[in-house]
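Peer 1: I'd like to go over a predicted model; first the sequence, then the structure.
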Amino acid sequence: MRNQVQLIAYADRLGGSIRGLREVLRTRFAGAFGGVHILPFYVPFDGADAGFDPIDHTAVDPRLGTWGDVADLAATHEVMADLIVNHVSSDSPQFLDVRERGDASPWAELFLTMGSVFPDGAREEDLARIYRPRPGLPFTAIRLGDRLRYVWTTFTPQQIDIDISTHTGREYLESVLDAVTGGGVKLVRLDAVGYAVKTPGTTSFMTPETYRFIAGFADQARTRGAEVLVEVHSYYQRQIEIAEKVDLVYDFALPPLVLHALYTGDGAPLMEWLRIRPTNCVTVLDTHDGIGVIDVGADQTVEPGDPPRPGLLTPDQIDALVEGIHERTGGASRQATGAAASNLDLYQVNSTFYDAVGDDRRYLAARLIQFLTPGVPQVYYVGALAGGNDLDLLRRTSVGRDINRHHYTVDEIDEALARPVVRALMALCRLRSTLPAFDGALEVELDGTTLTMRRRGVVDPTCVVEAAITLADGSARLSWQSREGEWRVDDLLELGGA
């Protein structure tokens, strides 16, 4: 994976198509991003969950382009794509055939039911132990052939879980992997992989069986020339354990810790995480999902009677963090989160990161912390344009995450790029993507509310970048040097020409 900033974007919402996204990257964003994670572009890209419920996971939606367009983009930018390993759409031809023919369908073993996981029935404690991202049990009653069955639906009734332990399930996933890597994709993101393996008597979340599946699937990806990024929201110690066994993991603890530091001036929890975190990370502050809090909270999978496992933040600190987001967004995030919206995520607050931070200087300070933290940084397209919450889209769809999924026109992109905060962020992205100092380890100090971060190049030790961020007010000083000279800015907005 290139050690350069990557963009995360929906092709239809930034550029209108894969070709349009390619043009934005090569012109307006030239030099800022070395790669792009294109969010699901399969058939259909606009289903019940914005493409994360594929009807045909092997085909590019023709409204967005072709595999040739993906390959063309991959010629200049490293492309990451999602592999949705846990489920397919309830409208997929395979599931529709099972609905009509039941066990007589050749696809019957592709899909999970309660009975296929618990053939002898499940006790109350078995069901209560299943780890859930949303309220309720992970089943939907659906008639398959002439029988009413409890079909396994981890996320929504429109997303039918597949049985990856069967021959049909393995063939299905291999066909998806072949299609994606054949289209020039070099990085694959295993979406919601923590839920992919169901094991009776366990939480069915990140179990030893899950790790074995990830390892085997990663081997298959590597033989096709692709690396694997694992997407798991979980207790921070589990993320450290996961990182030891996979190519790449997300650093989902970073966003809430950065917000906590900038809200309170307290950098101690962030410092502790910087001390113990894995380095084979993709760092993010924002994604197509909400701002996670489970990643800094106590372990929610502790068995009854076992001692609690505290998080990086205390429950009171997490409550204050969530209320802080609601306050800074003027209550918009409250309208989009939990029971206020249709996607009842237990562990996320829905808001753009820009609005959650609250002002330009703190926002740039947050990005500076992200870019100096070891790992490969990704910037979500709304965050790249310092976008605010889209309440109009939220009202139209009643989907909480849509508050952070604005559809940008070309004029809106150009208007955003004229703002000093966006120009400064683009300059930071270009610096992060080109300065050799970022191949070195992190040196970090905390003096009161001042966080000092420094990285020195390994290949070229004369190349150094250093930042001093005052967490209490978000002010930051940045300096860097290379063989070409030395530079310093005392206000990050200076990078944007302000």
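Peer 2: Received, thanks.
Peer 1: For the rest of this, base every contact and every neighbour count on C-alpha atoms.
Peer 2: Fine.
Peer 1: Buried residues, stretch 132-141. List them.
Peer 2: The neighbour-count check on stretch 132-141 (16 or more other CA atoms under 10 Å) flags 132, 134, 138-140 as buried.
Peer 1: roughly how far out does it sit from the chain middle?
Peer 2: Its chain's C-alpha centre and that of stretch 132-141 lie 22 Å apart, by CA atoms, centre = their mean, to the nearest Å.
Peer 1: if we can go back for a sec, nearest to Ser92 among the buried residues of stretch 132-141?
Peer 2: Thr140 (16.5 Å; CA to CA).
Peer 1: and the gap between the spatially most central residue of the chain and Gly184?
Peer 2: In the chain, the residue lying closest to the centroid (CA atoms, centre = their mean) is Thr287, at 4.9 Å. If you measure Thr287 against Gly184 using CA to CA, to the nearest Å, the figure is 23 Å.
Peer 1: ok, now Gly440?
Peer 2: From Gly440 to Gly184 the distance is 29 Å (CA to CA).
Peer 1: These two: which is more packed in?
Peer 2: Gly184 (22 against 19; other CA atoms under 10 Å).
Peer 1: and stretch 405-418, which residues are buried?
Peer 2: Buried-residue list, stretch 405-418, by 16+ other CA under 10 Å: 405-408, 413, 416-417.
Peer 1: Second structure follows, compare the two:
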Amino acid sequence: MTVVLDNLAQKISSQLAIIYEDVDIDLDYQAFANQLIDIMQISVSVQSPEPYQNHWSEQDIIMITYADSVISDNQLPLVNLRSFMNQYVGASINSVHILPFFPYSSDDGFSVIDYSSVNEAHGSWHDIKAIANERRLMADVVINHCSSRSKWFENFTKGEGTGHDYFFTCNADDDVSAVVRPRTSPLLRATATANGEQHVWCTFSHDQVDFDFRNPEVLAQFIKIFRQYLDAGVSIFRLDAVAFIWKKLGSPSINLPQTHEIIRLIRSLVEHAKPDAVLITETNIPNTQNLTYFGNANEAHCIYNFSLPPLLINTLITGNCLYLKRWLMSMPPAQNGTTYFNFIASHDGVGLRPVEGLLSEDEVDTLISTMQSFGGVISWRSTPDGDQKAYEMNIALIDALKGTVDGIDELGFERFICAHAIMLALEGIPGIYIHSLLGTSNDYDKLNHTHHNRSINRRRWYADLLAEHLDDEESSHARILSSMLTLIDLRKAQPAFHPNATQFTLHLGLSLFGFWRQSLDRRQSIFCISNITDQLQSVPIGELNLVLTETWYDLISGLVISDLTQLLDLSPYQTVWLTNKKPE
């Protein structure tokens, strides 16, 4: 064994000691550390990964999609998805996040029956690998829970076999009032087993039964899953609902120290197996808590910027960027080796917990009522006091931005593109939901069929109908896709849009939202300014502190600015990217 491998084993052993310190088990930490290293197939010739390395650049854009977002009668969905990306997205987007593509029983994939298989209705591992050979592939590790129809849970009820001791249980009369949850259903599920009735912990639903990571075998099982996904071509791992994985009676059972240590352990193993692999934590929680998942550049490489969607939508429907600007100014620059994962729409709703402490209750109430007036629905959660509180707004982004607090107007397209122009320019890696690329509106048929609020933004497109729309240049879907890809291609050509490039917030009043980016080599600056109102706005160019000796170019419109004494007029929802580097 090399010194490097010995050091890794010692590091893993120390992490295990922290995780299981308060667990009453007899565990040889050194032997278990070596077992995990063997599972991950880390060779004796391994090199220690260089710390603080950025495994990304301005070239990286991630499309978020379900495996079956594009369907047809004669081809499997994963084949359709690959064809769609190659024909309509091309080289503009180099990465894809395929949401859980495994056999499942509920929650559109997030109640996994078998982690080792691809859902036959979607395709096969061959199809997954074919996509991974063409684009960087991001996949979910649904690490907090699995399906109650899984073989593991079946063995739990039998009291024997793999999985019989994988699930967290407690007594029916235990005090769980402090537990933080995103749902209103009862936390405990009474389950008949060979060992009598047991009460299984269910953070999300009674079909999603929570694992008990106090059992080291659960951790070992998930390390096997990471290894299998690496072998299938996955290089970006989304740790779903990871904040909840460690439970402790009498505590909130969220963000516990053991959770952070488990993430650090997974990071240690994965980065030694594949140095450029990336971990992204999905923690839909208040902003200050979310930031802790960076650790000291030793936990998540990326964290979801969950506060961005509600704050940006609020900005564009109110025409006031106060709260968005305050938040941006408060966000610490991500140190090298970490960055933000930016998104403004996803398969889930627009979370409201991430704006706790950022928006006032009145602002949130106005935001909620406006989304409802645009056809959105609201999902609720139970607080520890037993109250019902809005948890997320379920609405397609194109519908969320079709008007302002004053009602629907004719500027929905401009507002929608403005939102993405802002998101694409921010520090971090952009993630764009397929239905934002396509301008898909609320799917009421699916909502009425499933009675699940999130279904409103999870449409399945028939491939031939989608092609008909996208091949028609006059259709709204083709217009949106063309505009989005143009912005994406512009972004990718700018070193100042590197995810870790310098960013400063500009102070341009409340009707103009702006920030400044500078490339890592300091050769390119970009002033990103957006009119976030439905009225013409002007800004004296001299107030931007542009360097007088240079000519400035708007990358989006092609405008050339040589006279810095003039006014810059911005139409409703227009964005400019002013750079000192002449476009090629």
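Peer 2: That came through, no problem. Predicted model only: the values in this text are computed from it and were never measured.
Peer 1: wait, which of the buried residues of stretch 132-141 of the first structure is closest to Asn86 of the first structure?
Peer 2: Pro138 (12.6 Å).
Peer 1: That closest one corresponds to which position in the second structure?
Peer 2: In the second structure, Pro138 of the first structure lines up with Leu187, judged by TM-score structural alignment.
Peer 1: Just to check, that match is in contact with Asp207?
Peer 2: No. With contact defined as CA atoms under 8 Å, Leu187 of the second structure does not count as touching Asp207 (11.5 Å).
Peer 1: Please enumerate the strands of the stretch 201-350 of the first structure.
Peer 2: Ranges of strands in the stretch 201-350 of the first structure, per DSSP state E, counting those that start in this stretch, are 227-230, 248-251, 281-283, 291-292, 348-349.
Peer 1: which bit of the second structure covers the first one?
Peer 2: Residue correspondence for strand 227-230 of the first structure in the second structure, counting by TM-score structural alignment: residues 278-281.
Peer 1: By how much does that stretch deviate from the first structure on average?
Peer 2: Here stretch 278-281 of the second structure, set against the first structure after superposition, deviates by a mean of 0.7 Å using mean CA distance after the TM-score superposition for the first structure.
Peer 1: Mind listing residues that contact that stretch?
Peer 2: Outside stretch 278-281 of the second structure, the residues that touch it by CA atoms under 8 Å, 6 or more residues apart in numbering are 55, 235-242, 267, 271, 293, 299-304, 341.
Peer 1: and with 10 Å instead?
Peer 2: Outside stretch 278-281 of the second structure, the residues within contact range by CA atoms under 10 Å, 6 or more residues apart in numbering are 54-56, 138, 140, 234-243, 263, 266-267, 270-271, 290, 293-294, 299-304, 337-341.
Peer 1: Mark which of those residues are part of helices, please.
Peer 2: Using DSSP state H, 263, 266-267, 270-271, 290 are the members of these that sit in helices.
Peer 1: among those residues, who's most crowded?
Peer 2: Ranked by the number of neighbours (other CA under 10 Å), these place Val270 first, at 24 neighbours.
Peer 1: roughly how far apart are it and Ser441 of the second structure?
Peer 2: For Val270 of the second structure, the distance to Ser441 of the second structure - CA to CA - is 38 Å.
Peer 1: Over to Met138 of the second structure?
Peer 2: 25 Å.
Peer 1: ok, now Asp127 of the second structure?
Peer 2: Taken as CA to CA, the span from Asp127 of the second structure to Ser441 of the second structure is 28 Å.
Peer 1: ok, back up a step: switch the strands of the stretch 201-350 of the first structure over to TSV; also include mean neighbour count.
Peer 2: Putting these into TSV (neighbours: other CA atoms under 10 Å) gives the following:
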stretch	mean neighbour count
strand 227-230	24
strand 248-251	24
strand 281-283	23
strand 291-292	24
strand 348-349	22
